[in-house]
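A.B. asks: sharing a sequence plus its predicted fold:
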Amino acid sequence: MSTKVTTIVEEMARPYLDAHGFELVDIEYVKEGGNWFLRLFVDKEGGIDIDECGRISEYLSAKLDESDPIAGAYFLEVSSPGAERPLKKPDDVRKAVGKHVFVTTYEPVNGLKEFEGTLESFDGDTVVVRVGGRSHAIPYAKVASARLAIVF
């Protein structure tokens, strides 16, 4: 059900987001406690501010009210993906080359399942992350999750 909801919501939101120069980073439709949450993570070049999130939320709320594709009550949230932005699509990973990332894998690669370091390269099949003085070539098919990471 959650995949169907996120697909419908993406189709509704995409025209507005594209027309206004926003990038849809991710959509979640999840149950937390007794409540359902529909969350859109949106960004743009130079970052997104709270007023822009509010305008996107108002637009999408009106569209959702028109067609009512979601049964039951839910909370709609529109926000920035934040400093630790998820890298969901191959293009997200390409754009992150040279940045500090945190990558987890489904199974060990070089004896590890977590890699935090500089994303050296991505050719579509292999993610190369430099951790300390060592580069790790990780098959993209084995990546469970990837996100930008804050360096302290």
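C.D. replies: Noted; the coordinates are in hand.
A.B. asks: C-alpha from now on. contacts and neighbour counts both.
C.D. replies: OK.
A.B. asks: tell me which residues in the host helix or strand of V129 are buried?
C.D. replies: If you go by DSSP states H and E, V129 is part of strand 126-131. Burial within strand 126-131, assessed by neighbour count using 16 or more other CA atoms under 10 Å, is assigned to T126, V127, V128, V129, R130.
A.B. asks: could you double-check that the third one lies in contact with R134?
C.D. replies: No - shown here, V128 and R134 do not form a contact pair, counting by CA atoms under 8 Å, at 10.1 Å.
A.B. asks: residues touching the strand holding V129, excluding its own?
C.D. replies: 101, 115-122, 135-140 (CA atoms under 8 Å, 6 or more residues apart in numbering).
A.B. asks: this is the other structure I want to compare:
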Amino acid sequence: MGVAPRHGRAYIAVTSNKQARREVGRHSASGAGGLLARGRILGDEKLKALIEPVVTATGFALVRVAMIGGERAPTLQVMAEDPATGQMTLEQCARLSRALSAMLDEKDPIEAAYRLEVSSPGIDRPLTRLADFDRWVGHVARIDLSEPLPFNGAARKRFQGPLLPTEGDDIRLEAEGLGPIALPFAAIRTAKLLLTDKLIAETAPLDASGADDIIEEEG
């Protein structure tokens, strides 16, 4: 199990020593960030359905679930936060990691050796829920759409600028070169905050106590 700070993000990583018990050829998991690997691996949305109840029962809020790393280094990344702080301490990451490991061992959704990474969102956090865009109004975000939309006679997929209050199911921002615009939340592929002096000043530092006491191990 390893731990390190990443842009103000606390994380715990556990390497599974489980080997695939059968091979069914190559399978591409559905959903953004899906993993191409041997064996049975659920898509991100199905993994989320297994993981979110455990996160909630442990007292946290789920931010994102993703399979990353490809076939050579598959990693199940679970990003969560303490609703009271919007962050996760190392102790909280470790507690959630233990709860998730127990569930994953029981449900066995990934028939391959993989790494479980439980982390806080960090300062430059992803924006995955509509409420996130209201929570971080005034801060600069970068937004990528699944498909381009026409603005000022040109199709664009990427937008950047300070967030404005949402309207219904649309997120709004003061986009560079465009001014105030609205984008359908359902059209967003990825969105994240960008590091600025304002964001750093308004984000309380994560607790990094105990980092030197946690080492990499298999489990």
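C.D. replies: Yes, it's here. Every value quoted in this text rests on a predicted model; they were computed, and no experiment measured them.
A.B. asks: ok, which stretches of the first structure are strands?
C.D. replies: 23-32, 35-43, 75-79, 100-109, 112-122, 126-131, 134-139, 143-148 (DSSP state E).
A.B. asks: as TSV, these with distance to E11 of the first structure would be great.
C.D. replies: Formatted as TSV, those follow (distance: least, CA to CA, whole Å):
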stretch	distance to E11 of the first structure
strand 23-32	11
strand 35-43	13
strand 75-79	16
strand 100-109	29
strand 112-122	29
strand 126-131	30
strand 134-139	31
strand 143-148	24
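A.B. asks: out of the ones you listed, nearest to R94 of the first structure?
C.D. replies: strand 112-122 (6.0 Å; CA to CA).
A.B. asks: quick one: list the elements packing against the closest one.
C.D. replies: Judged by 3 or more CA pairs under 8 Å, 6 or more residues apart in numbering; DSSP states H and E, strand 112-122 of the first structure is in contact with helix 90-95, strand 100-109, strand 126-131.
A.B. asks: now the equivalent of E10 of the first structure over in the second structure: closest residue in space that isn't a chain neighbour?
C.D. replies: Taking TM-score structural alignment, E10 of the first structure has K48 as its aligned residue in the second structure. The shortest distance from K48 of the second structure to any non-neighbouring residue, by CA to CA, 6 or more residues apart in numbering, is to V65 (6.0 Å).
A.B. asks: which one in the first structure is aligned with that neighbour?
C.D. replies: Checking TM-score structural alignment: V65 of the second structure goes with I27.
A.B. asks: give me the distance between that match and R39 of the first structure.
C.D. replies: Taking CA to CA, to the nearest Å as the measure, I27 of the first structure falls 6 Å from R39 of the first structure.
A.B. asks: before we move on, what about G47 of the first structure?
C.D. replies: 18 Å.
A.B. asks: who has more neighbours out of the two?
C.D. replies: R39 (19 against 11; other CA atoms under 10 Å).
A.B. asks: residues contacting the residue opposite that one in the second structure once aligned?
C.D. replies: Using TM-score structural alignment, the equivalent of R39 of the first structure in the second structure is Q77. With contacts defined as CA under 8 Å, 6+ apart, Q77 of the second structure is in contact with R64, V65, A66, M67, I68, L116, E117, V118, S119.
A.B. asks: the third one - nearest residue in space that isn't next to it in sequence?
C.D. replies: Spatially, and ignoring its direct neighbours in sequence, A66 of the second structure is nearest to Q77 (5.2 Å; CA to CA, 6+ apart).
A.B. asks: where in the first structure does stretch 115-132 of the second structure align, residue-wise?
C.D. replies: Under TM-score structural alignment, the match for stretch 115-132 of the second structure is residues 75-92.
A.B. asks: next, the distance between the ends of that stretch.
C.D. replies: 27 Å.
A.B. asks: return the residues in contact with the residue positioned nearest the centre of the second structure.
C.D. replies: Per CA atoms, centre = their mean, the C-alpha nearest to the average position across the second structure is that of R64, at 3.4 Å. R64 of the second structure sits next to Q77, V78, M79, A80, T128 when contact means CA under 8 Å, 6+ apart.
A.B. asks: 10 Å - rerun?
C.D. replies: For R64 of the second structure, the contacting residues are 44, 48, 52, 77-81, 119-121, 126-129, by CA atoms under 10 Å, 6 or more residues apart in numbering.
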